[in-house]
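Q: build the 3D model from these lines:
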Amino acid sequence: MADFTPISTLEGDAQFDAYVARPEGTPKAAIVVIQEIFGVNEGIRRKCDKWAEAGYLAIAPDLFWRIGPHIELDPDIAAEMERGLGLFGQFDQDKGVRDIEATIKFTRKEIGGGKIGLVGYCLGGRLAFMSACRTDGDAFVGYYGVGIDNLLGESHAIGKPVMLHIPTADGFVPAEVQQKMHAGLKDNRHVTLHDYEGLDHGFAAEMGNRRMEDAAQLADRRTADFFAAHLA
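A: Down below sits the predicted model:
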């Protein structure tokens, strides 16, 4: 069962929608799925549906709601890709993390105080890392997060398990940025990094031209095992 539901901001002065996919029976934990620059589109909703099939309550907040509610873009359409890149510049990431925190608060009530994992892609990978530094989630996964080298100064605040998937030929995350990530996080016992040799940004997209099937399955299997270990 899946549908959109409203969530109150932390301040309680507004609401935003989130796509919620519920498992059959009692959820074993919850997963917050953090969108790319393309909104809570079909690909993100499918990821939620897969987590629900695996027994988790899955929820994807519409983080672009302040710009416009229910923005959905297709990265395989050039004009929509360009619009997504523009939205990245308009989006207030600090407010976005607060909305993620509000989503965690909402979700904890939904599952009776159980554990919550967060997984994000592209912009969402960056926000997952920011959430690991700033929220009380229980485990965090980022796929091809952008600009994480600029966030390393916050990494001392990470106290829960974090996993990052890094394609080495990422057109949005140059090799020097990847090197800074490895150097800045190598001594943090909470953080695990996985490199994917020769792959580009978006390789684990649920659908579309960017997906690289074998690598996507490997990364998703690692993520599923990670959450199984840390959300039990």
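
Q: for the rest of this, base every contact and every neighbour count on C-alpha atoms.
A: OK.

Q: past the helix or strand where Gln178 lies, which element shows up next along the chain?
A: Element membership of Gln178, judged by DSSP states H and E, is helix 175-185. Next along the chain after helix 175-185, taking DSSP H and E as the criterion, comes strand 191-196.

Q: tilt between that next one and helix 175-185?
A: Counting by axes from the mean of the first three to the mean of the last three CA atoms, to 10 degrees, strand 191-196 lies at 150 degrees to helix 175-185.

Q: this one next, for a side-by-side:
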Amino acid sequence: MAGQWIELKADDGHGFDAWLAEPAGTPRGAVVVIQEIFGVNHHIRGLTEAFAAEGYLSIAPAVYDRVERKVELGYAEADVARGRDIRGKVDWDGCMKDVAAATAHVGKAGKVGITGFCYGGGVAWVAAARVSGIAAASCYYGGPWNEFKDERAHCPVLLHFGTKDQMIPLSLAEEIPANNPGTIAHVYEAEHGFVCDQRLKNFDATATTLARRRTMGLFAACLDRF
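A: Okay, here's the model as predicted:
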């Protein structure tokens, strides 16, 4: 489903952009998609539209807008450096307010799930603990998991790890679920960022397909109104 830019407002008055994709028929529920460090770029917009194609009202909030608007980066070394710099300036409380606003906006479609990738995987994990209205979360190779490993999720959560990931400690695949009975960690023989087909050295089609199947199973179980 083709998406479009809309503007949302958080409860502190901050206005920000979001990419919204609507399903063809009555929504099964809703999904909030959280970006990598590269902004709501073509890859993230495509993932958002893919969830809409599965029947979910889907939205990707531009959580970088509190620091810099219209951020859309590629995957070269310079883009990585710039993305990390912007990420380091994003306030977590403000980020959660933006996620909450996006969740409320699509909540008209029913129960809301959240998913995120890289930095967004960490955001999705924190949101599963702090943002009301989220019924399930599927979090991919989250950048700040170690920092927030002691958060307590209030909904079922899937965590996706890659055994070849040099940035995310694999030990968290055991540590986080140990503190969260409703959280399940899956480990794949894959690199960091394995879902992104624009990062050819990292992309793994087998891991992506399996993780996607698990994510859709979680959302079907926790979100579907039918």
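
Q: show me which residues of the helix holding Gln178 of the first structure are buried.
A: Buried residues in helix 175-185 of the first structure, counting neighbours by 16 or more other CA atoms under 10 Å, are found at Val177, Gln178, Met181, His182, Leu185.

Q: list the contacts of the residue nearest the centre of the first structure.
A: In the first structure, the C-alpha nearest the mean C-alpha coordinate belongs to Gly120, at 1.2 Å (CA atoms, centre = their mean). The contact partners of Gly120 of the first structure, by CA atoms under 8 Å, 6 or more residues apart in numbering, come to Val33, Ile34, Gln35, Glu36, Arg126, Leu127, Ala128, Val141, Gly142, Tyr143, Gly145.

Q: now Gly74 of the second structure
A: Contact analysis of Gly74 of the second structure by CA under 8 Å, 6+ apart lists Phe38, Asn41.

Q: please redo it, this time with the cut-off set to 7 Å
A: Phe38 (CA atoms under 7 Å, 6 or more residues apart in numbering).

Q: buried residues, the helix or strand where Ala50 of the second structure lies. List them.
A: For Ala50 of the second structure, the host element (DSSP H and E) is helix 42-53. Within helix 42-53 of the second structure, the residues that qualify as buried by neighbour count (16+ other CA under 10 Å) are His43, Ile44, Arg45, Gly46, Leu47, Thr48, Glu49, Ala50, Phe51, Ala52, Ala53.

Q: what do you get for stretch 59-72 of the first structure?
A: Judged by neighbour count (16+ other CA under 10 Å), stretch 59-72 of the first structure contains these buried residues: Ile59, Ala60, Pro61, Asp62, Leu63, Phe64, Trp65, His70, Ile71, Glu72.

Q: so which strand or helix has the second one?
A: Right, Ala60 of the first structure. strand 57-61.

Q: that strand vs the second structure, average distance?
A: Its match in the second structure and strand 57-61 of the first structure itself, once the structures are fitted together, sit a mean 0.5 Å apart by mean CA distance after the TM-score superposition for the first structure.

Q: returning to what we had before: just tell me the aligned range of the helix holding Ala50 of the second structure in the first structure.
A: Under TM-score structural alignment, helix 42-53 of the second structure corresponds to residues 42-53 of the first structure.

Q: how far does that stretch sit from its chain's centre?
A: 12 Å (CA atoms, centre = their mean, to the nearest Å).

Q: mean shift of it relative to the second structure?
A: Aligned to the second structure and superposed, stretch 42-53 of the first structure gives a mean residue distance of 0.5 Å (mean CA distance after the TM-score superposition for the first structure).

Q: same check on stretch 124-134 of the first structure?
A: Counting by mean CA distance after the TM-score superposition for the first structure, stretch 124-134 of the first structure comes out at 0.5 Å.

Q: residues in contact with that stretch?
A: Looking at what lies outside stretch 124-134 of the first structure - CA under 7 Å, 6+ apart - the contacts are 34-36, 97, 118-120, 140-148, 154-155, 157-158.

Q: and these, which are buried?
A: 34-36, 97, 118-120, 140-148, 155, 158.

Q: counting only helices, which of the residues you listed make the cut?
A: Using DSSP state H, Val97 are the members of these that sit in helices.

Q: picking up where we left off before, which position in the second structure aligns with the residue nearest to the centre of the first structure?
A: So Gly120 of the first structure corresponds to Gly116, using TM-score structural alignment.
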